[in-house]
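# Mind looking at a prediction? Sequence and model below.
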Amino acid sequence: MVNRVQTGRVVGLRSLIGRYQLTSFFVLALGLSWIAWTPYVLSKNGIGAEDFEFPEVLGTSQFLGMLPGAYLGPICAAFIVTAVAGGRPGLRRWAGRLLRWRVNWKWYVLAVVGVPVALIIGSIPFAGLENMAVPPAMVLVSIVPGLVLQVLTTGIAEEPGWRDFALPLMQPRFGPLLGTVLLGVIWGIWHLPLFLTEWGGYPNVTWVDPVEFTISCIAISIVMTWVFNRTGESLPIALLLHGSINNFFSIAWGFIFPTLGDSHRASAHIILVVFGAAACVLLVTTRGRLGYKPSDVETDTPDATMRASA
């Protein structure tokens, strides 16, 4: 009798998750991350409610304080919901987008070179052209390893969930623009607890900071949706684009614009301006379609796995 009840509950839960995949994903993504981030928020690296501090790795506490919660969030939530709702075929489709690396080389240039160039141009009005500096050789040598590290950490932790799982479900349901805006808002909300830690510049944080950040998440999401759609849903390009933003500010930005220092607000303003402008251009040029083609039906064939449009 007990086994039947337990089996019934499992079947009922699977049915619920299968019926409400997006809701299940977002609840799990936010819930798992927020629970895992609680010690980080309470520590001396956060609000200081508890008398302990996360040790630094490569000069930051984020590897041990933030990254575990990031890995437990979007990617784990996407895996759980996909496994329950889609079984092995669903997991193959989900993982298949991670292997869609055979796209036009221009998309790699856009993600790896175009992003930092745009951010440099966007930083000039804030710092002044006369205050630019040539970064030391050490910084230039660190760019590629830093990008690889960003892709394997932040990129892998987030993009298999946001872009690989959620976006393909949200575009057919809400349309490319509304679906992207909703995803951007949730992406921003997911980060909220981190504004109570060193990551968000705590204690020098006001209500404006998470609001500005969320608007930036919407703008970045618009760009990433366009790239994702135009590359045949290539997750490697999305990973590189996301990683390029973080990598530029983590390694090169402070050396190129030393007068801006390590200002959270300055970097936040620059991201908003650069990606806000790019988002506006894309909305006008694509008429809000962002490269989305409703006729593109996901299949489980090798050809579809490698499909990409230039």
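Great, that's in hand.

# all contacts plus neighbour counts: C-alpha atoms, from now on.
Fine.

# Does residue 102 touch residue 306 like I think?
Yes - at 6.3 Å, residue 102 counts as touching residue 306 under the criterion of Cα atoms under 8 Å.

# Residue 179: neighbouring residues, count only.
When neighbours are counted by other Cα atoms under 10 Å, residue 179 registers 21.

# now it: how far from residue 145?
34 Å (Cα to Cα, to the nearest Å).

# How about residue 112?
Distance from residue 112 to residue 145, counting by Cα to Cα: 12 Å.

# same deal with residue 83?
Using Cα to Cα, residue 83 is found at 33 Å from residue 145.

# quick one: which of the two has more around it?
Higher neighbour count among residue 83 and residue 145: residue 83, with 18 against 11, using other Cα under 10 Å.

# now the more buried one, nearest residue through space, not along the chain?
Counting by Cα to Cα, 6 or more residues apart in numbering, residue 91 is the residue found nearest to residue 83 once chain neighbours are left out, at 6.1 Å.

# secondary structure element for the one you found?
helix 76-96 (DSSP states H and E).

# got the buried residues for that helix?
Neighbour counts over helix 76-96 (16 or more other Cα atoms under 10 Å) mark 76-85, 90-96 as buried.

# ditto for stretch 4-15
Buried-residue list, stretch 4-15, by 16+ other Cα under 10 Å: residue 14.

# same check, this time on stretch 137-147
The neighbour-count check on stretch 137-147 (16+ other Cα under 10 Å) flags 139, 143, 146-147 as buried.

# is it true that residue 194 touches residue 188?
No - Residue 194 sits out of contact with residue 188 when judged by Cα under 8 Å, with a separation of 10.6 Å.

# try it against this one:
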Amino acid sequence: MVSRNKSAVSGEFDVWGFLLFSHVWTWVWWSIPILQGWHAFRVPGVVFLVVGGIGVTLGGIVMSWQVAGRAGLEDLWRRIIEPSRIPLLWSFVVLVLWPSLALVGAGTATLLGGATQSLSVDPIRTLLADPVGLVSTLLAIFLLGPLHEEIGWRGYWLDRLQLRWGALTSSIVLGVVWAAWHAPLFLMVGYFSSWDFSPEPAWFAFNIVVGSVLYTWVYNNTNRSVLAVILFHFVGNATGQLLDLSSVAQRYQSVATVLLAAGVVVWWGPKALRRDESRPLPDD
């Protein structure tokens, strides 16, 4: 263990100071293409989209250094690059949970609702016929969300929240803040429509808050692995992009996700979510 960086923040700033980057930085940059009416994925709008989006990354890096100095940055880096932190069973969870929930949603829609087209794999077929398109799509999914967001959300902020509250409360707080961070994207021309994905804002926010519980579950059971939640985030986003669910199937998928999150909290109990106290944070 190392001592807390004395030049660092006092009081609650180690928690709320992160929002200066994740929300203030991001929203200032994103407000410009919104006000100008620029398309999210065309120049110059895409420049503001990308630069604004790295606010979460900057928050994770800057606040890790501010709170724990070089040890904090080294700890963050190790948790990003070390696959050995992830137990084999949890590797399986990371890779198959989101596709499984999508299939449960589609299957339930078919069985209970008599849907004839609850799931389409046309997006996958199209991309498999275009290897360059497949690689570029997967790379865009990876870079525009999982990689840069998780360095901040779980790489830094979740630990700070869990030092103050229980894992469930921390998950909900993070989920609400995470959902709010995305809000300007609904006002940005072409962002969601470019992904063939136009969610309802309230439903989108609800799913993020519920999903945040599962992210904490994965994170706390993979030795605080940022790599695990980056991959978990990537598989979730890729599943939503590559498996085209009907609106009814999406609802059933959300129900299945809620039930799983409830099972994590109730059936397995607090131990399923709590942080491993045997692995102290750099400034504990």
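Done, it's in. Keep in mind it's a predicted model, so treat the numbers as computed, not measured.

# Let me see the TM-score of these two.
Between these two chains, after superposing, the TM-score reads 0.79 (TM-score structural alignment, normalised by the length of the second structure); 264 aligned residues with a Cα RMSD of 3.3 Å.

# coming back round to it: what range in the second structure matches the following helix or strand past the helix holding residue 91 of the first structure?
Remark: after helix 76-96 of the first structure, the chain's next helix or strand is helix 105-109, criterion DSSP H and E. Under the alignment (TM-score structural alignment), helix 105-109 of the first structure falls on residues 88-92 in the second structure.

# how close does the matching stretch sit to the first structure?
Here the mean offset of stretch 88-92 of the second structure against the first structure after fitting is 2.9 Å, by mean Cα distance after the TM-score superposition for the first structure.

# quick one: contacts of that stretch?
218, 221-222, 228 (Cα atoms under 8 Å, 6 or more residues apart in numbering).

# Mind doing that once more with 6 Å?
Under the contact criterion Cα atoms under 6 Å, 6 or more residues apart in numbering, stretch 88-92 of the second structure has no outside partners.

# Can you list the buried residues in it?
Buried residues in stretch 88-92 of the second structure, counted by 16+ other Cα under 10 Å: 90-91.

# Which residues does stretch 13-26 of the first structure contact?
77, 85.

# Span of it from start to end?
Taking Cα to Cα as the measure, stretch 13-26 of the first structure stretches 16 Å from start to finish.

# ok, residue 242 of the second structure - contacts?
Taking Cα under 6 Å, 6+ apart, one finds 123-124 in contact with residue 242 of the second structure.

# if we can go back for a sec, just the ones of the buried residues of stretch 137-147 of the first structure in helices?
139, 143, 146-147 (DSSP state H).

# So what does residue 207 of the second structure match up with in the first structure?
Using TM-score structural alignment, residue 207 of the second structure pairs with residue 216 in the first structure.

# Could you count how many residues lie near the residue lying closest to that match once chain neighbours are set aside?
Closest residue in space to residue 216 of the first structure, ignoring its immediate chain neighbours: residue 272 at 4.9 Å, by Cα to Cα, 6+ apart. Number of residues near residue 272 of the first structure (other Cα under 10 Å) recorded here: 23.

# Aligned against the second structure, show me the partner of residue 272 of the first structure.
Checking TM-score structural alignment: residue 272 of the first structure goes with residue 254.

# Does the equivalent of residue 163 of the second structure over in the first structure lie in a helix or a strand, and which?
In the first structure, the residue paired with residue 163 of the second structure is residue 172, using TM-score structural alignment. Element membership for residue 172 of the first structure (DSSP H and E) is helix 167-174.

# Report the mean distance between that helix and its aligned residues in the second structure.
Counting by mean Cα distance after the TM-score superposition for the first structure, helix 167-174 of the first structure comes out at 1.2 Å.

# From the chain's centre, how far out is that helix? Work that out for me.
Centroid separation between helix 167-174 of the first structure and its chain, computed with Cα atoms, centre = their mean, to the nearest Å, is 17 Å.

# cool, stretch 75-84 of the first structure as well?
Relative to its chain's centre, stretch 75-84 of the first structure lies at 17 Å (Cα atoms, centre = their mean).

# got it, and stretch 94-114 of the first structure?
15 Å.

# Now the terminal residues of it, how far apart.
Between the opening and closing residues of stretch 94-114 of the first structure lies a distance of 27 Å (Cα to Cα).

# Repeat that for stretch 237-246 of the second structure.
End-to-end for stretch 237-246 of the second structure, by Cα to Cα: 16 Å.
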